[in-house]
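**Student:** Quick one: sequence plus predicted model below, questions after.
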Amino acid sequence: MERHRVVVYPPPSEGGGRRVCLDCQDLGIAYDLRDLMEFLRRAGIDPDSIYLDDELFDWRSAGPTIW
């Protein structure tokens, strides 16, 4: 199984949301976990194989509960 690296950055503005990058490719701004999972699904990663505490994720500044 290929390993990827997902970086989830801190909220960028008063509008909320967090920029998401996969292997240095910008996927967009996610406003919740559904958005994050959809970005990863579109990138070819099976959402059912994702665990938010996996080393796949680099949660910058805040974990998966902050959007």
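**Tutor:** That came in fine, so what should we check first?
**Student:** switch to C-alpha atoms for all contacts and neighbour counts from now on
**Tutor:** Fine.
**Student:** neighbouring contacts of stretch 40-60?
**Tutor:** R3, H4, R5, V6, V7, V8, Y9, P10, M37, E38, P64 (C-alpha atoms under 8 Å, 6 or more residues apart in numbering).
**Student:** Point me to the helix or strand that includes E2.
**Tutor:** Using DSSP states H and E, E2 falls within no helix or strand.
**Student:** P11 versus G28, what's the distance?
**Tutor:** Counting by C-alpha to C-alpha, to the nearest Å, the gap from G28 to P11 is 12 Å.
**Student:** try it against this one:
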Amino acid sequence: MASVMPVVVYPPDEDGGRRVRVDGELLGRAYALWDIAEFLRRAGVEGADETYVEESGLIEWRGGGPDVWEH
């Protein structure tokens, strides 16, 4: 990854999905860490996996951290 992209994961909605925004672009709703990892891989973050998502200090978690998936 050439530059750092801001990653924001929003609070869970009533269905347990969390909106994911990367570099200002809404990429979709995640229902698990692997969804976020897939969004990041598609955005060009090589090697992004569930551990990366869980431990990365570059992700701003709003409304709870990587273990919060219920509204």
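**Tutor:** Received it, and whenever you're ready, just let me know what you need. Everything quoted here is computed from the prediction, not taken from an experiment.
**Student:** returning to that earlier point: which two of the contacts of stretch 40-60 of structure 1 have the greatest separation?
**Tutor:** Pairwise distances across the contacts of stretch 40-60 of structure 1 (C-alpha to C-alpha) peak at 22.9 Å, for the pair R3 and P10.
**Student:** more crowded one of these two?
**Tutor:** P10 (18 against 8; other C-alpha atoms under 10 Å).
**Student:** so where's the longest helix in structure 2?
**Tutor:** Counting by DSSP state H, the longest helix found in structure 2 is helix 33-42.
**Student:** Tell me, how many residues neighbour the nearest residue to L33 of structure 1 once chain neighbours are set aside?
**Tutor:** Excluding the flanking residues, the one nearest L33 of structure 1 by C-alpha to C-alpha, 6 or more residues apart in numbering is P64, at 7.4 Å. The burial count assigned to P64 of structure 1 is 14, neighbours taken as other C-alpha under 10 Å.
**Student:** With A2 of structure 2 instead?
**Tutor:** Residue neighbour count, defined by other C-alpha under 10 Å, stands at 6 for A2 of structure 2.
**Student:** follow-up on the earlier one: please enumerate the shared neighbours of G28 and P11 of structure 1.
**Tutor:** In contact with both G28 of structure 1 and P11: R19, using C-alpha under 8 Å, 6+ apart.
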